[in-house]
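# Fold the following and give me the result.
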Amino acid sequence: MNLFADIRALVLDALADLTREGVLPDGLDTANVAVEPPRDAAHGDMATNAAMVLAKPAGMKPRDIAEALAPKLTADARVAEATVAGPGFLNLRLAPAAWQGLVGTILEAGEAFGRSTMGSGKRVNVEYVSANPTGPLHVGHTRGAVFGDALASLLEFAGHDVTREYYINDGGGQVDTLARSVYLRYLEAHGQSVEFADGTYPGDYLKPVGEALKAKVGDAFLDKGEQYWLTEIRDFATEAMMDLIREDLAALGVEMDVFYSEKSLYGTGRIEAAIQALDDKGLIYTGTLEPPKGKTPEDWEPREQTLFRSTAHGDDVDRPIKKSDGSWTYFAPDVAYHYDKIERGFDALIDVFGADHGGYVKRMKAAVSALSDGRVPVDIKLTQLVKLLRDGEELKMSKRAGTFVTLRDVIDMVGPDVTRFVMLTRKNDAPLDFDVDAVLEQSKDNPVWYVQYASARVHSVRRKAEEAGIDASDAALRGADLTVLDHEAELALIAKLSEWPRLVEIAARTNEPHRIAFYLYDLASVFHALWNRGNDEPSLRFVQEGNSATSQAKIGLAAAVSVVLSAGLRILGVVPATELR
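Reported below is the predicted structural model:
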């Protein structure tokens, strides 16, 4: 049940009545008519912009439409008051029965409350993490992993058919560097002294890989040139790193549906097929690009290349697809990979990348637009940098990784649930300060603890009811007389609960899972406010000793809060707390 959608339907029905009565002209487009929370809660429970958006096409003053609409709305038992404000906004106050009935709806629906069908089963591919398989995941990858995983869960909650996908970048020079690094650890395992140079990876995480290689091949690669071992060690090391990455993701609660290898695109004709598909549309040509911005003529050597006419699909410049020596650019396999996604029948694509991929957005959108003839949208989300702080100092290094703080380091410090929630306390494109000390504090300023404290409090209410001999079972709460929930603080909490279905659809439509975290904090705040008022006003306490009927209604309200908190936390990948220690 989406109460905002229900009231919007009421507004549309009233507008149709006004049209039949000749007050409004025929043919008005009501698509932009909205019902939403007012900017100032003191103005009412809901507000509609109907008069404002219809005034110009109707050739009428907004206030005249609003004044005609108001009595139509108050004729419905759910609407207690409709007030015209300003030039023509219409503020609505709902009758207590409308709010009280919502609690029963939530208890009946359970965590299905707020689920949406807006996705209509459309197939969405969400690609995230996709870190180079050269080492453990670092704190930046962690943010992308959490964001992508929460977004996938949100889209599923909103009715989409979601595939979680990891693109393994195992086709470039970085995996050769990995192989050389593992070879050094292999030599080290044989007792030789080694030096890491030329960009090789010095992290301790490669020591067990070197030992494992020794156990597999013995001394077969000792004193041999890399032409004898590079290919075999590259495959061995890549698989070892992907095992490590899978373990890291599992520790964070992330499970992928598909791991897609870039290497599988080479030598299989897939890159050629994708480029041919663009060529068939007249989008591949041989040409010379202008010098990049900031380059002087002395720096620039013009040369003919095979180019993709990406400007025909919104890019700023055309993009090289094949080098002058005939080899593919790094962009070519990415085009082929996205072509494969389109060929697999996805209705929409979402890519989650790090902040360093800002220049990648327009070219990839152009490629997908061209390959799908504009049928398949792609949304590229960039996650900004994370600064990890402890004792007021920034953490930058990890012995395990050698040069960066790993995902495992973060989990070891605060746990997976705290890690996930904190990563969603800022919008993805905003930098994030992750203060390890602050996120472990028990205070309102710590959103993780504050939301989990609300969840734990609800469970404590039910335990207290049982101790008082009050039946607080689900069946008893569903059968409670909810009309006793008539205090303004209780109605305010129900009003906040009513926003959940609407919030889910907005967050899913914009691909912004951080909205879920923000909402949960706000819901927890309203719940805690009611709880604290109960300390001074006994009639507001959830357990009314000696009065089972009233207690069951009030506990039912608390249980409805738990339903929404649990659903929201599970979208974020966080286990709801039943008690806090």
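
# Only C-alpha atoms from now on, for both contacts and neighbour counts.
Fine.

# tell me which element residue 177 falls in.
Residue 177 belongs to helix 173-189 when assigned by DSSP states H and E.

# who does that helix touch, helix- and strand-wise?
For helix 173-189, the elements it packs on are helix 207-217, helix 226-252, judged by 3 or more CA pairs under 8 Å, 6 or more residues apart in numbering; DSSP states H and E.

# To check against the first, give me the structure of this:
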Amino acid sequence: MNLFADFGTRIENALETLDLIREKRAEVDFSRITAEPPRDPSHGDVATNAAMVLAKPLGTNPRALAELIVARLKEEPDVVDVSVAGPGFINLRLGKEYWQRLLAAIIEAGEDFGRSTVGTGRKTNVEYVSANPTGPMHVGHCRGAVVGDALANLLAFAGYEVTKEYYINDAGSQIDVLARSVFLRYREALGENVGEIPSGLYPGDYLVPVGKALANEFGPRLHNMPEEEWMPLVKDRAIIAMMAMIREDLEALNVHHDVFFSERKLHADGAQRIRTAINDLTFKGHVYRGTLPPPKGQLPEDWEDREQTLFRSTDVGDDIDRPLIKSDGSYTYFAADVAYMKDKFDRGYDELIYVLGADHGGYVKRLEALARAISGGNVKLTVLLCQLVKLYRNGEPVKMSKRSGDFVTLRDVVEEVGRDSVRFMMLYRKSSEPLDFDFAKVTEQSKDNPVFYVQYAHARCMSVFRQAKEAFPDLDIESLDLATTVKGITDDHEMQLIAKLAEYPRVIEAAAQSQEPHRIAFYLYDLASFFHAHWNKGKDQPELRFVNDKNRELSIARLGLVRAVASVLKSGLAITGTAAPDEMR
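As a prediction, this is how the structure comes out:
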């Protein structure tokens, strides 16, 4: 049951009864009408802008139109008061019976409350992490991993058909560097003193076991081969080892993908997939032979004004046309992007979402242009850029550098503070804004630590059921149909808690449509605040306590309210990929 969708429909039905609307029905658009919580809860339970958006096309005054609408809405049996505020906003206050029915619906729906069909089954691909397989994941990958995973969970809950995908960048120069770095560790495993790791290679100790494995498998044979022979052997084993490490890192963070797509597949069989994709763009008129303008600023010494094969991306929204084939006849990195996106298009996706680091801002327009060219504008593409995470320990910055080997890995962070703290805090700020992550603060047991505050609310809900069992030993709570007991809920503070629960479906749909999973984390914190506040009122006012051993029926009714809170908390935490504990010590 979606409160705001319900009253959105009721408001439209009321409008349809007005003579003014009937006379000009073809000229008015209801799509801009909203039904939402008022900014100030004291104004009511539902607010609508109907009079504000319809007054102009109807040629009337917003407040005068609002008065006509109010007269119709007063006839609604669940509405106890309707008023006009300001220039024409309409506020509605609902009766307790409506809130009781809504609470019953939440209890019956359980963790499915808020599940939506707004996605209409649209086939959506969410690609995230896609870290180069050159080492363990560091904290720089962490935010995109969590945002992408939570967004995919959110979209699935909102009715999209979602595939979680990881693109393995296992082709290109960085893999050559990886292989040479591993080969050095292989020589080391054979007993050779390799000295200081040369500049340009990966120095991390995580490659030592890979070198030892090569020594165990091949003995000294690789050492006697020329590079062109040992390189492919070492590459294969290095990539397998790095991806196994990355998968373990992702598992530690509770991040899971449905598809791991290898870039090397695009280069297989003489790069047939890349050739096919470029041919497809050529057939559609998006490829030509030409020259590019020189880079802005000082010209590089090796700049050549040469003709090359280009993607006419400026025709589809990009800033500059993009090279597809290098002067030596090899394909550019962007050519692989073309083939990869065509592969996604051929798999039938309606929407493509890329979750990338902030340093990939230059990719946005070219990917959007490519999607328009490949799909003819039929596929929606969105690039979400995650800003940097700055690590602190007790307020002091923690430095990291992946290439030096002196960096903070994702696993380091998870093992120190726990994956729930990492996941929730990575979502507790909009991904387009920088995030400060302090190891000390995210382990505090206080209201200032959002993940603790939300999880503690769920644990408190579970403790209420244990208290009820102690107060009423003969009560079989599991067999109770709590949805039928809600008429005992009448206190105004309890109604406010139900109203906060009622916002959840709207939050789900808004977060999914805006592709902003942080909204779920914010909502959960607000709901936890409402619940803790009501709990604390019970300390001073025993009559408000959830379990009252002197009033069995009221206690059972309130168990229904607690069950509803617990279900929504658990549902939202599942979307964020965070556990909902029954106890916290």
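
# Just give the TM-score of the two.
TM-score of the superposed chains, computed with TM-score structural alignment, normalised by the length of the first structure, equals 0.97; 581 aligned residues with a CA RMSD of 1.8 Å.

# need the helices and strands packed on helix 173-189 of the first structure in a markdown table with distance to residue 74 of the first structure, can you?
Shown next, in a markdown table, are these (distance: least, CA to CA, whole Å):
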| stretch | distance to residue 74 of the first structure |
| --- | --- |
| helix 207-217 | 72 |
| helix 226-252 | 50 |
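
# Nearest to residue 285 of the first structure among those helices would be which one?
Closest of these to residue 285 of the first structure is helix 226-252, at 34.2 Å (criterion: CA to CA).

# Just tell me the aligned range of the closest one in the second structure.
Aligned by TM-score structural alignment, helix 226-252 of the first structure falls on residues 227-253 of the second structure.

# re earlier: nearest approach to residue 430 of the first structure belongs to which of the helices and strands packed on helix 173-189 of the first structure?
helix 226-252 (21.7 Å).

# Pull out the buried positions in the helix or strand just after the closest one.
Next helix or strand after helix 226-252 of the first structure toward the C-terminus (DSSP H and E): strand 258-261. If you call a residue buried by 16 or more other CA atoms under 10 Å, then strand 258-261 of the first structure has these buried ones: residue 260.

# cool, and stretch 305-321 of the second structure?
Buried, per 16+ other CA under 10 Å, within stretch 305-321 of the second structure: 308, 309, 310, 311, 312, 313, 316, 317, 318, 321.

# How about residues contacting it?
281, 286-294, 322-327, 365-366, 368-370, 372-373 (CA atoms under 8 Å, 6 or more residues apart in numbering).

# now the angle from the helix holding residue 177 of the first structure to helix 226-252?
For helix 173-189 of the first structure against helix 226-252, the angle by axes from the mean of the first three to the mean of the last three CA atoms, to 10 degrees is 100 degrees.

# Tell me which residue is most central in the first structure.
Nearest to the geometric centre of the first structure sits residue 151, at 2.8 Å (CA atoms, centre = their mean).

# Can you tell me how far it is from residue 260 of the first structure?
20 Å (CA to CA, to the nearest Å).

# Cross the buried residues of stretch 305-321 of the second structure against helices and list the overlap.
Among these, no member falls in helices (criterion: DSSP state H).

# Show me these that map onto strands.
Within those, residues falling in strands by DSSP state E are 308, 309, 310, 311.

# Skip the chain neighbours and tell me the closest residue to the equivalent of the first one over in the first structure.
Yep, that's residue 308 of the second structure we're talking about. Aligned by TM-score structural alignment, residue 308 of the second structure pairs with residue 305 of the first structure. Once flanking residues are discounted, residue 305 of the first structure sits nearest to residue 324: 5.1 Å by CA to CA, 6 or more residues apart in numbering.

# Please name the residues that touch residue 171 of the second structure.
With contact set as CA under 8 Å, 6+ apart, residue 171 of the second structure has these partners: 263, 264.

# Apply 10 Å and report the result again.
Residue 171 of the second structure makes contact with 132, 133, 235, 239, 262, 263, 264, 265, 266, 267, 333, 336, according to CA atoms under 10 Å, 6 or more residues apart in numbering.

# which of the residues you listed are buried?
Neighbour-count burial (16+ other CA under 10 Å) applied to those gives 132, 133, 235, 239, 263, 265, 266, 267, 336.

# measure the second one to residue 553 of the second structure for me?
Spelled out, that is residue 133 of the second structure. Note on residue 133 of the second structure: its distance to residue 553 of the second structure, by CA to CA, is 60 Å.

# What of residue 344 of the second structure?
From residue 344 of the second structure over to residue 553 of the second structure (counting by CA to CA), the distance is 57 Å.

# ok, now residue 479 of the second structure?
The spacing between residue 479 of the second structure and residue 553 of the second structure, counted by CA to CA, is 15 Å.
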